[in-house]
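In: The sequence and its predicted three-dimensional model are supplied below.
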Amino acid sequence: MQTYKQELITFLIKTGALSVFDSPENDRSLKSKRLSPWFVNMGEFNDGESTSVLGNVYAGAIADSEINFDSLYGIPEKGVALAIATSIGLISRGVNAPWFFTRKDEKTHGEASNLPSNERAKKLIVGRVPKQGDNIIQLDDVFTAGDAKYEARTELESFGKFNYPLLVIAVDRQEVGTNASGISAIDEYESKTGTKVISVVTASDVYTYLKERTLISPRALERLENYLRVYGNKKLKETVGKLEQTIIGRNRSVIPACDVSSIEEFDRLVEQTSVIDGVGAYKVGFGLGLRYGLPKVVEVARKHTDKPIIYDHQKAATDIPDTGRDFAELNKEAGVDAVILFPQAGPETERAWIYHALDNRLKVIVGGRMTHPAYAVSEGGFITDEGALDIYRIAASIGVRDFVVPGNKPDVIRQVKETVESEGVINPRFYAPGFITQGGKISDAALAAGEYFHGIVGRGIYQSGDVRDATLEHCSQL
């Protein structure tokens, strides 16, 4: 890592401008509405020493870019001080760079008195007015949605024809955009404008620096890693490393879906099946959870087994992103091990609910297609086939490798398998309902899924005459 990068990160920590939080209570809401456990406040660089450091590190980034330029432009408001500080920082590198910024209102007195309309730039520009055709480097502190950058560029273009080869910011959070494509705001800006965006440091730099020097607590590091895996771009995710989660310790199993009507029936079901080797976990839904309270349901199961308890809210993650935090906290408090999410409310809901689940140390299983007829558009339903696949894609890009698929639709299972593997998931784990009353066969679904498969069976077990024998029979089909 270059010296100027280390200098900035060190100073971010020294001034308190960089924070990584142990507790969700301190998380910061970003302009994107994401709740972040890490935050950089460049407003803490507000004295001579810190401004000097900032100018030097910006100068270092510009020098490393090897881009020829004629002047520096500070995007109002925070970019104003940056332009001056960077100009001073470049002097030590043998470069005497002009700087300027723009006013909110035209100046009408002093040197601006009686200027003709064709010299409007002199009324609005403070610093050295650029010449036609100049290469202008733009400076700002951060890049979120990019609105200020587009507006500043439009204003400069009203003064004449200039070239904009480079935009320099302090910290690139390396986050994906809010849409399904995952394209970042910076990538979009570069594509639309042709301007290259560089940062003094990236989230990868910050993460690596903090981890190597053990500068934050293990819990803060864990929370940071979860956030970066969910919201980071591909390069950042490679730096942080893959998400590691194992829900069931065997490759294939049967998961009883415990949609029974009473806690006593649930108690008997778990007691009679918990010693069966082929049972991998228990899935409970809102019926028992709402009637008896989820903590009570988990408590009853724990009398007989330590196998994972998977909560399926039927269907969770169909609300706004923020509600994922409460959902995850309640499941964690109840003692649940994993949650099933069907994030049909959009990409940001999916990312937020996955993040909050991981932040609460819950394992995550994501679904996009269901077993019943007329669900997807191709079946006469509402949800587009491609939209459902996007749900799987986003989860896979985060590193999730556990997926709910319809067990009565082997072709869909194969399609989902191909989709998540194309996102880099190795050995995806599939959890499939849709047997008995919905016509699916465990053996067919398992064949389509491959090596890792868990059949979810409800009425075929709890409505049978003998719960234990029915479970053993389903296990034999794996």
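Out: Nice, I can see it. Numbering: from 1, shown residues only.

In: contacts and neighbour counts: CA atoms only from here.
Out: Will do.

In: Provide the secondary structure category for residue 160.
Out: Taken by DSSP: H, G, I helix; E, B strand; the rest coil, the conformation at residue 160 corresponds to coil.

In: Just to check, it is in contact with residue 132?
Out: Yes. Using C-alpha atoms under 8 Å, residue 160 is in contact with residue 132, at 6.2 Å.

In: quick one: the helices in the stretch 301-450 of the chain?
Out: For the stretch 301-450 of the chain, applying DSSP state H, counting those that start in this stretch gives helices covering 323-334, 347-359, 385-398, 410-422, 442-449.

In: Also the stretch 51-200 of the chain?
Out: Under DSSP H, counting those that start in this stretch, the stretch 51-200 of the chain gives helices at 78-91, 121-124, 147-157, 185-193.

In: Name the stretch among these that sits most buried.
Out: Highest mean neighbour count of the helices of the stretch 51-200 of the chain: helix 78-91, a mean of 22 (counted as mean count of other C-alpha atoms under 10 Å).

In: Second structure follows, compare the two:
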Amino acid sequence: MTEHRQRFLQLALDADALRFGEFTLKSGRVSPYFFNAGRFDSGTRMARLAACYADAIDQAGLDFDLVFGPAYKGIPLATALACEYAHRGRELPLAFNRKEAKDHGEGGSLIGASLAGRRVLIVDDVITAGTAIREALAIIRAAGGKPAAIAVALDRQEIASEQDPRSAAQAVAAEAGIPVVAVAGMDDLLAFAGTNPELVGFQEPLLAYRARYGNH
């Protein structure tokens, strides 16, 4: 497990963004862990999270020239990432959407830099069903941008359904024809639990969950 993955998972654990126990997901599956990016709720936490994203993005060698955050959780994530790159000496334009279009002021549903002619990196917390990401892809294309890649914090790496053995991230990547990069995935989570004395007891439930729902 690379350093930025270890750093991200420890940060998530410390922020209570990563919790272990028994959680019923929207899908109805009972998961031994739960991830909530909303718990990165301070400037320090967001800055450290953005650094983890940037390390993962740089390691993947993604080619992009604008950062886009889908409403709502993607907005602070994309903003923090653009600030992190500014600290690293790279100036990147930033844009995001609002859920409901305005008919006054500047109007429309897009805020920030123009997407026209730009290669766009979409930044979000997770890909669950892929609905929000697909909406973002449509918005970007409609504004004349070219989706270049997607970056998320955590890839659960589990099958969409019994009929579709792909993970949600794999399905979106295949449909859009662009890479999806995660700061960490289920495999990293297992490795992390194995090295943390407080989490060793959760390794067995994690392995059982991956055996049942994991994308292999």
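Out: Received it, and whenever you're ready, just let me know what you need. Worth saying up front: this structure is predicted, and the values here are computed from it rather than measured.

In: tm score of chain vs chain?
Out: Overlay of the two chains. TM-score (TM-score structural alignment, normalised by the length of structure 2): 0.93; 215 aligned residues with a C-alpha RMSD of 1.6 Å.

In: hmm, back to that, present the helices of the stretch 51-200 of structure 1 as a markdown table; the columns should include distance to residue 284 of structure 1.
Out: Below are the helices of the stretch 51-200 of structure 1 laid out as a markdown table (distance: least, C-alpha to C-alpha, whole Å):
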| stretch | distance to residue 284 of structure 1 |
| --- | --- |
| helix 78-91 | 52 |
| helix 121-124 | 65 |
| helix 147-157 | 46 |
| helix 185-193 | 40 |
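
In: Those: which one's closest to residue 173 of structure 1?
Out: helix 185-193 (10.1 Å; C-alpha to C-alpha).

In: counterpart of that closest one in structure 2, which residues?
Out: Counting by TM-score structural alignment, helix 185-193 of structure 1 falls onto residues 168-176 of structure 2.

In: Tell me roughly how far the matching stretch lies from structure 1 on average.
Out: Taken over the aligned residues, the distance from stretch 168-176 of structure 2 to structure 1 averages 1.4 Å (mean C-alpha distance after the TM-score superposition for structure 1).

In: among the helices of the stretch 301-450 of structure 1, which is nearest residue 201 of structure 1?
Out: So among the helices of the stretch 301-450 of structure 1, helix 385-398 is nearest, using C-alpha to C-alpha, at 22.7 Å.

In: which bit of structure 2 covers the closest one?
Out: Residues of structure 2 offer no counterpart to helix 385-398 of structure 1, counting by TM-score structural alignment.

In: Now do the contacts for the residue nearest the centre of structure 2.
Out: Most central residue of structure 2, judged by C-alpha distance to the mean C-alpha position with C-alpha atoms, centre = their mean, is residue 152 at 1.7 Å. Residue 152 of structure 2 sits next to 53, 123, 124, 125, 126, 127, 180, 181, 182, 183 when contact means C-alpha atoms under 8 Å, 6 or more residues apart in numbering.

In: roughly how far apart are the counterpart of the second one in structure 1 and residue 95 of structure 1?
Out: The equivalent of residue 123 of structure 2 in structure 1 is residue 139 (alignment by TM-score structural alignment). With distances taken as C-alpha to C-alpha, to the nearest Å, residue 139 of structure 1 is found 17 Å from residue 95 of structure 1.
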